[in-house]
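> predicted coordinates and the sequence they were generated for:
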Amino acid sequence: MPTPSPIASPYLTRHTRPDRPARRLVCFPHAGGAASFYRPWARYADPSTELLAVQYPGRENRFREPLIPTMEPLVSAVADELLALPPLPTVFFGHSMGAAVAYETLLRLERAGAAHVTRLCVSGRSPDGAADRPAVRTDDEVVEAVRSLGGTHAAVFDDPELRELLLPVIRNDYHLIDGYRRRTDAPPLRADVHALTGDRDPQVTPEEATGWKALTSGSFTLTVLEGDHFYLVPAAERVARTAMEPAQPLPV
């Protein structure tokens, strides 16, 4: 697979770089995740789609940078970097914690007057997350929470060295999302919203995912696929192609 093209912002990793991009997909990783999670989606992108993934500090090429433990400074930094890009018809896709980060980032872009993000795809999360979130988790509770969701992270905890390496990042992200509360007085999004979830996701039911409908003045779509919280791993092609459906053209 080709190496992603460099980009000036450390917050954004390019997985494709079309000569003449017509649209853009920006992907937001889950708790403990990184930009590389979305690298395989490049094979499903057409030649005119620019695929970007957000890289949170403290992982992969940003390993030595301080982690950000709260939502506000993270989304402010991401929003600033995205606003600096040339506008293209854009879709946001966020999974789990990434759905909340994508939503808050889009709120900031729309507040700044940006109208080029025409659709928000939120995966594996209801608008307000789990109702029984603990205020504080021990390391063992973080590990158990990750194991209960499956996905690619669970096996790393069997290796003491990998556990020591990755646990601070995952613990940070759980702290961030456990402490996050969506503002109930936030204006509705102008962008359309597409919620996706697995039919056996222990964190969100299809009915709870439908709650995103109330957060937009645009259209709402719900897609339920077979699988658990990480349903999108075996269904990568279908989810990626759904996310990369052409965004609406920008107003003339």
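Noted; the coordinates are in hand. Numbering: from 1, shown residues only.

> every contact and neighbour count from this point should use C-alpha atoms.
Noted.

> tell me where the stretch 51-200 of the chain has strands.
90-95, 117-123, 192-198 (DSSP state E, counting those that start in this stretch).

> surely Val78 meets Thr105?
Yes - here Val78 reaches Thr105: they are 6.9 Å apart, a contact under Cα atoms under 8 Å.

> contacting residues for Ser96?
By Cα atoms under 8 Å, 6 or more residues apart in numbering, Ser96 lies in contact with Pro29, His30, Ala31, Val122, Ser123, Gly124, Arg125.

> quote the end-to-end distance of stretch 12-27.
Stretch 12-27 stretches 9 Å from its first residue to its last (Cα to Cα, to the nearest Å).

> so what touches that stretch?
3-7, 35, 38-39, 42, 45, 47-55, 81, 88-94, 98, 243-244, 246-247.

> helices of the stretch 151-252 of the chain, residue ranges please.
Counting by DSSP state H, counting those that start in this stretch, the stretch 151-252 of the chain has helices at residues 160-179, 206-209, 236-243.

> got those as CSV, with distance to Ala22 and mean neighbour count columns?
Putting the helices of the stretch 151-252 of the chain into CSV (distance: least, Cα to Cα, whole Å; neighbours: other Cα atoms under 10 Å) gives the following:
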stretch, distance to Ala22, mean neighbour count
helix 160-179, 33, 17
helix 206-209, 30, 18
helix 236-243, 15, 17
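
> of all those, which lies closest to Pro188?
Of all the helices of the stretch 151-252 of the chain, helix 206-209 sits nearest to Pro188, with 16.3 Å by Cα to Cα.

> now the helices of the stretch 151-252 of the chain in CSV, with distance to Leu189?
Converted to CSV, the helices of the stretch 151-252 of the chain look like this (distance: least, Cα to Cα, whole Å):
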stretch, distance to Leu189
helix 160-179, 21
helix 206-209, 16
helix 236-243, 18
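
> closest to Val143 out of those helices?
helix 160-179 (8.1 Å).

> what is the closest one packed up against?
helix 139-149 (3 or more Cα pairs under 8 Å, 6 or more residues apart in numbering; DSSP states H and E).

> A further structure is provided below for comparison with the first:
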Amino acid sequence: MVDRSGAGHSLWLRSFHEAKPGMPRLLCLPHAGGSAGFFFAFSQALSPAVDVRVVQYPGRQDRIAETPAASVQELAQGVFSALDERDETPLALFGHSMGAVVGFELARLLEAAGRPPAVVFLSGRRGPSIERIETVHQGDDARLIEEVTKLDGTDSALLQDEDLLQLILPALRADYRAVETYRRTPGPRLRSPFVVMTGDADPRVTPDEARTWFQETDGPSELHEYPGGHFYLTEQQQAVLDRIQATLRRLGPGGGAAA
């Protein structure tokens, strides 16, 4: 973990690799139960041409002693407060699953502060206009583990280690509670461009449901489907990275997200 240019001034933010000066900046937001390490491979592949920063939510790994956030909005506010308001470097956001709605709420905060994201990547999640009654967080541990196993986003070895399982379950349950009870509050449409990504076999979101993100911005929007399920981005990592790089390049000189 490396502290560069203020990247590590808060427990919320991580920087794994050094980027060249003036490179596009990408802030990654993990899924429910996920940690900053999930995006280590992204950072490794994109650096030094992209300045990758990753969010670490409370209640896991080196933040295990902290109480997990109670809501998506609380997570978004935590990240927003950790960002340096004096830093004028345009920022691109990439959120997967729960991270997509955290990224959306973060984008709302940034736009309200006059610092709109250069682009928002929204992965593996339906738009907030589609509300569902979801109760995984209310079930017992077995139900929670079953859901995580079905989505294939957590190392099976962790789920089979009872000691590790007891460490990760509180944060996992809190994340599910946050995302399952999330409801979009009224507010203006955003201006930032949206790049929506989804797996064509994702059991949690159809391409049509992913497309409803377009309703949330007046900026240009596009949808990209990839072979795979909810965690298609691990199976299709290179294609996803290519899309990120191509998007950042066309935003403007130096990638459009450079200082």
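Nice, I can see it. Just so you know, these numbers come straight off a predicted model, no measurement behind them.

> give me the TM-score for this pair.
For this chain pair, the superposition-based TM-score is 0.90 by TM-score structural alignment, normalised by the length of structure 1; 246 aligned residues with a Cα RMSD of 1.9 Å.

> that older thread, so can I have TSV of the strands of the stretch 51-200 of structure 1 showing mean neighbour count and distance to Ser148 of structure 1?
Shown next, in TSV, are those (neighbours: other Cα atoms under 10 Å; distance: least, Cα to Cα, whole Å):
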stretch	mean neighbour count	distance to Ser148 of structure 1
strand 90-95	26	16
strand 117-123	27	17
strand 192-198	25	14
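
> for Gly150 of structure 1, find the nearest of those.
Comparing the strands of the stretch 51-200 of structure 1 by Cα to Cα, strand 192-198 comes nearest, at 12.5 Å.

> post-alignment, the closest one versus structure 2, mean distance?
Compared with structure 2 after fitting, strand 192-198 of structure 1 deviates on average by 0.5 Å (mean Cα distance after the TM-score superposition for structure 1).

> in structure 2, what stretch matches that strand?
Residues 193-199 of structure 2 are matched to strand 192-198 of structure 1 when aligned by TM-score structural alignment.

> what residues does the matching stretch touch?
For stretch 193-199 of structure 2, the external contacting residues (Cα under 8 Å, 6+ apart) are 118-125, 205-207, 210-211, 213-214, 217-233.

> before we move on, what about stretch 101-113 of structure 2?
Contact with stretch 101-113 of structure 2 is made by 29, 72-73, 75-77, 79-80, 93-95, 116-117, 120, 122, 125, 128, 179, 190-191, as judged by Cα under 8 Å, 6+ apart.

> related to what we said a few turns ago, out of the contacts of stretch 193-199 of structure 2, which are buried?
Using 16 or more other Cα atoms under 10 Å as the burial test, the contacts of stretch 193-199 of structure 2 include 118-125, 205-207, 210-211, 213-214, 221, 223-226, 228-233 as buried.

> picking up where we left off before, can you add distance to Asp140 of structure 1 and give the strands of the stretch 51-200 of structure 1 back as JSON lines?
As requested, the strands of the stretch 51-200 of structure 1 are exported to JSON lines (distance: least, Cα to Cα, whole Å):
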{"stretch": "strand 90-95", "distance to Asp140 of structure 1": "23"}
{"stretch": "strand 117-123", "distance to Asp140 of structure 1": "26"}
{"stretch": "strand 192-198", "distance to Asp140 of structure 1": "26"}
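
> wait, which of those strands is closest to Phe63 of structure 1?
Comparison of the strands of the stretch 51-200 of structure 1 against Phe63 of structure 1 by Cα to Cα identifies strand 90-95 as nearest, at 21.3 Å.

> mind checking what Thr181 of structure 2 lines up with in structure 1?
The alignment partner of Thr181 of structure 2 in structure 1, by TM-score structural alignment, is Gly179.

> its match: what's it in contact with?
Neighbours of Gly179 of structure 1 in contact, by Cα under 8 Å, 6+ apart: Thr70, Ala135.

> from Gly32 of structure 1, how far off is it?
In this view, Gly179 of structure 1 and Gly32 of structure 1 are 16 Å apart by Cα to Cα.

> number of nearby residues for the aligned residue in structure 2 for Thr138 of structure 1?
When structure 2 is aligned by TM-score structural alignment, Thr138 of structure 1 is paired with Asp140. Neighbourhood size, Asp140 of structure 2 [other Cα atoms under 10 Å]: 10.

> how close does Asp140 of structure 2 sit to Ala32 of structure 2?
Counting by Cα to Cα, the gap from Asp140 of structure 2 to Ala32 of structure 2 is 17 Å.

> kindly report the same for Pro58 of structure 2.
12 Å.

> surely Ala42 of structure 1 touches Thr49?
No - judged on Cα under 8 Å, Ala42 of structure 1 makes no contact with Thr49 at a distance of 9.2 Å.

> the more surrounded of these two?
Between Ala42 of structure 1 and Thr49, counting by other Cα under 10 Å, Thr49 is the more crowded of the two (25 against 21).
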